[in-house]
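S.K.: Prediction below, plus the sequence it came from.
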Amino acid sequence: MTKTIGIYIHIPFCLKKCLYCDFHSVSLRSYRPLKEYCRALKQDIKISTAEARGYSVKSIYFGGGTPSLLEPEELAGLVRVINERFYIMDDAEKTLEVNPATVNTFNLKAYRRLGINRISLGVQAFDDKYLRLLGRLHTSKDVFLTIKLLRKSGFKNISIDLMYALPEQALASWEKDIDTTVSLGVEHVSFYDLTVEKGTPFYRMRNKLKQPNQDEQARMYKGGCAKLKKAGYVHYEISSFAKKGRESRHNCIYWLNEEYMGVGSGAYSYINGTRFGKDNNLKRYMDEAAQCRISRFNAEELRGVRRYKETLMLNLRILRGFSIKEVQQRLGSPLPALMKDRLVQLVSEGLVLNKGDCYRLSSRGILLYDVVAGVILE
């Protein structure tokens, strides 16, 4: 059986870091470090070839940060090295994250010619008031123009990311965002509640941020789900909706706990049962790459019960759930008794539904997924 893998390439640069963002990213003050970083990425790809020898690549994902800051020639250089070093499946999904504040027709057409066949658009909101509050640089008009340009450039698979539970956001405002999204006819939608993380400007402002309470957030989530499903989107993962056949193949690799290779500063890989990261210090990462070395950080083997815990926890994010037989075949070992007990507990608490050897989240379990994950991982 052919082994498959997804490749994630991290571009940590942004024009400006958003107030809520806790991802590994830095503000870009000049294009010089971006060019130097691309050289380091090429070296990282070459070094990583040995780790993924014998794998077929089924997805490539340029994430960030803001990958759409890459000039076409920089992206072309990365794509060329990947194509030289790996076998890319004919139907591979190739995604580029795009910030609506960074696009132009020339670049978009060039990205398409380079084989990018899916765009993930960081919209977050359609109300300019909330975009300013979040520290975003684009406006709602920029989003409409970007989607128009993407279609003209030949992109037939566009995903939009939205956020809800924003400070002082009402249900009607959120539902208007969903209606606008539906009207745009994009193929995929993901939405997430605003989580205020430590180390972000929002965390320092947390006592002044008046977010909707938990009941209001639940109504927002349910309302968004209902509208998207009514519009013909399949609710296939807790936060993800797709038109038929347009599910995110790359993200499904994570949710199925399959293997992936991370390239770039702060990127993580999971190959041959071992998960490990790359240095999130940009200078050290680039200095090492210049010496033809890339160090592993936080390497850990996922075996036995630990591997089962993470697999079941992630698999439950996919709303169709999983079958024990399927998971056992994939992991090559029987379900540990401890994990069976945890599933029985979740079923008894009404958080997970069970039919035969199949398990999936209940509607209550979807809203309380953090509780479900905690039970599985404890």
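M.R.: Everything's here; your move.
S.K.: From here on, just use CA atoms for contacts and neighbour counts.
M.R.: Noted.
S.K.: My guess is Arg342 contacts Ala373. True?
M.R.: No. The criterion here is C-alpha atoms under 8 Å, and Arg342 misses it with Ala373 at 10.5 Å.
S.K.: For Leu34, what is the enclosing helix or strand?
M.R.: helix 32-48 (DSSP states H and E).
S.K.: Could you identify the helix or strand that succeeds that helix?
M.R.: Per DSSP H and E, helix 32-48 leads on to strand 55-64 as the next helix or strand towards the C-terminus.
S.K.: other SSEs contacting that next one?
M.R.: Contacts defined by 3 or more C-alpha pairs under 8 Å, 6 or more residues apart in numbering; DSSP states H and E place strand 55-64 against strand 3-11, strand 87-98, helix 249-255.
S.K.: hmm, 6 Å instead?
M.R.: Applying 3 or more C-alpha pairs under 6 Å, 6 or more residues apart in numbering; DSSP states H and E, one finds that strand 55-64 contacts strand 3-11, strand 87-98.
S.K.: Of all the residues in the first one, which ones are buried?
M.R.: Put plainly, it is strand 3-11. 4-11 (16 or more other C-alpha atoms under 10 Å).
S.K.: Quick one: the helices and strands packed on strand 55-64 as a markdown table, columns for distance to Asp161 too.
M.R.: Output for these, formatted as a markdown table (distance: least, C-alpha to C-alpha, whole Å):
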| stretch | distance to Asp161 |
| --- | --- |
| strand 3-11 | 18 |
| strand 87-98 | 10 |
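S.K.: Of the ones you listed, which is nearest Ile47?
M.R.: For those, proximity to Ile47 was assessed by C-alpha to C-alpha; strand 3-11 is nearest, at 13.6 Å.
S.K.: those strands in the stretch 101-250 of the chain, which residues are they?
M.R.: For the stretch 101-250 of the chain, the strands defined by DSSP state E, counting those that start in this stretch cover 118-124, 158-164, 188-193, 234-237, 240-242.
S.K.: which of the ones you listed sits most buried?
M.R.: strand 240-242 (a mean of 24; mean count of other C-alpha atoms under 10 Å).
S.K.: second one coming, line it up with the first:
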Amino acid sequence: MDGIIDCETHYFSDGFLELLRSRKTPPRQEVHGGLRKYFPEPTAPDVAIAYPAVLEENLLDLGDSRIALMDQHGIAAQVVSLTTPGTDVFELDLALKQAREANDVLGAAVARHPDRFIGFATLAPFGGDESARELERCVVELGFRGVNIHSHVGDRYLDDRSCWPIFEAAQRLDVPINVHPTLPLGTMLAPYLGYGWTLSGPGLGFGHEVAVQVSRMIYAGVFDTYPDLQLMLGHCGEALPFWMYRLDFPYIKPYIDVLGDHPNLDRKPSEYLVQNCWYNCSGNFFNPALLACLSAVGSDRLMFGSDHPYESYDEACQYLATMPVSEPDRVKIASTNARRLFKLDAVSAD
């Protein structure tokens, strides 16, 4: 299949990588020969992941090699965002500075390959109006089509009011926010520890972290204030489609909350997950997860994602080709839905 829109890929900038290597506290990186040891979470400074140098080389590539790989697998365009931890968890002044520099690097790549790269801004999520202005710069001046945010910073979550200027800007600019996983907060990590990266990262910690973040945004009334705001969720929704009925309990079963402690929302939580969220299969090439997501949100909200370079295009594209879905739905997942979300056809028509 050709013409595929890949809704999740990542990059590093040289400057961001140098910063990680210069730091003594997380987020930081250590070089051990052909391996890289990465410590992502300031509140859990001993949790690390090791990965080969070739992965880093692929993250740094925003040029011909990446384009050639896309051509090889029929990828028409990639959504590209700064890899975890983004600039999110740095102290605010440094986060604002690094976000602007990383966005400029990606902006230059988008300018070189405007039909192949769909830029997503990185921001300091708690930077308030300044971060909102940076998002507007990225969309208006650099041509980006979304923003990537990595959940919490310390004990502050995405329902914190200092994040809301970003939500307002994203709605006004009509671009989606991708909520990307990272490690849970250190005080939440105790049950995950003792097994290295296995449990705290992609095993369970990542998905739980995003599910908590998005649920907090819903219960805080973010989507009542910004009803047109759209989120993107990878890995078939981080299990949120599975939990829809349970998240609705206080709203459909009054005996669950007889004291009336649940937030007063305009809609049921599940409705926000259907009407304000888009889902892709990045790094979760598993039919039961896909079918649960498809059944919960419908084929008009599901898209393809590879999680390149963390995942193999051979596996991701083979999965797309063999998903147990109808051919019209396969086309929607491969490209049509993403083209609609990012307004790619409108751009082509200009």
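M.R.: Cool, got the structure. All values derive from a computational prediction rather than experimental measurement.
S.K.: How alike are these chains, TM-score-wise?
M.R.: Put the two chains on top of each other and the TM-score (TM-score structural alignment, normalised by the length of the second structure) is 0.44; 231 aligned residues with a C-alpha RMSD of 5.7 Å.
S.K.: any chance of the strands of the stretch 101-250 of the first structure in CSV, with distance to Leu361 of the first structure too?
M.R.: CSV is the format used below for the strands of the stretch 101-250 of the first structure (distance: least, C-alpha to C-alpha, whole Å):
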stretch, distance to Leu361 of the first structure
strand 118-124, 26
strand 158-164, 22
strand 188-193, 18
strand 234-237, 10
strand 240-242, 15
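S.K.: Let me know which of the ones you listed is the nearest to Ser140 of the first structure.
M.R.: For Ser140 of the first structure, the closest of the strands of the stretch 101-250 of the first structure is strand 118-124, at 8.2 Å, according to C-alpha to C-alpha.
S.K.: Please enumerate residues in contact with that closest one?
M.R.: 94-99, 157-163 (C-alpha atoms under 6 Å, 6 or more residues apart in numbering).
S.K.: relative orientation of it and strand 55-64 in degrees?
M.R.: Put simply, strand 118-124 of the first structure runs at 30 degrees to strand 55-64, going by axes from the mean of the first three to the mean of the last three C-alpha atoms, to 10 degrees.
S.K.: Run the angle between strand 118-124 of the first structure and strand 188-193 for me.
M.R.: Using the same axes, to 10 degrees: strand 118-124 of the first structure against strand 188-193 is 30 degrees.
S.K.: Compute the inter-axis angle for strand 118-124 of the first structure and strand 158-164.
M.R.: Angle, strand 118-124 of the first structure to strand 158-164, by the same axes, to 10 degrees: 20 degrees.
S.K.: returning to that earlier point: widest-spaced pair of the contacts of strand 118-124 of the first structure?
M.R.: Between any two of the contacts of strand 118-124 of the first structure (C-alpha to C-alpha), the greatest distance is 23.8 Å, for Lys94 and Met163.
S.K.: quick one: which of the helices and strands packed on strand 55-64 of the first structure is nearest Tyr260 of the first structure?
M.R.: That would be strand 3-11 among these, by C-alpha to C-alpha, at 4.6 Å.
S.K.: same for the closest one, what does it pack against?
M.R.: Using 3+ C-alpha pairs under 6 Å, 6+ apart, strand 3-11 of the first structure sits against strand 55-64, strand 260-263.
S.K.: And Pro269 of the second structure, how far from Ala68 of the second structure?
M.R.: In this view, Pro269 of the second structure and Ala68 of the second structure are 42 Å apart by C-alpha to C-alpha, to the nearest Å.
S.K.: More neighbours: which of the two?
M.R.: Applying other C-alpha atoms under 10 Å to Pro269 of the second structure and Ala68 shows that Pro269 carries more neighbours, namely 20 against 12.
S.K.: isn't Cys293 of the second structure right up against Pro241?
M.R.: Yes. Between Cys293 of the second structure and Pro241 there is a contact at 5.5 Å, judged by C-alpha atoms under 6 Å.
S.K.: Show me which helix runs longest in the second structure.
M.R.: Counting by DSSP state H, the longest helix found in the second structure is helix 92-112.
S.K.: how about it: buried residues?
M.R.: If you call a residue buried by 16+ other C-alpha under 10 Å, then helix 92-112 of the second structure has these buried ones: 95-96, 98-107, 109-110.
S.K.: helices or strands next to it in the packing?
M.R.: In this structure, helix 92-112 of the second structure packs against strand 117-122, with contacts taken as 3+ C-alpha pairs under 6 Å, 6+ apart.
S.K.: if we go to 8 Å?
M.R.: Packed against helix 92-112 of the second structure by the contact rule (3+ C-alpha pairs under 8 Å, 6+ apart) you find helix 14-22, strand 117-122, helix 128-140.
S.K.: Specify the angle between that helix and helix 14-22 in degrees.
M.R.: For helix 92-112 of the second structure against helix 14-22, the angle by the same axes, to 10 degrees is 140 degrees.
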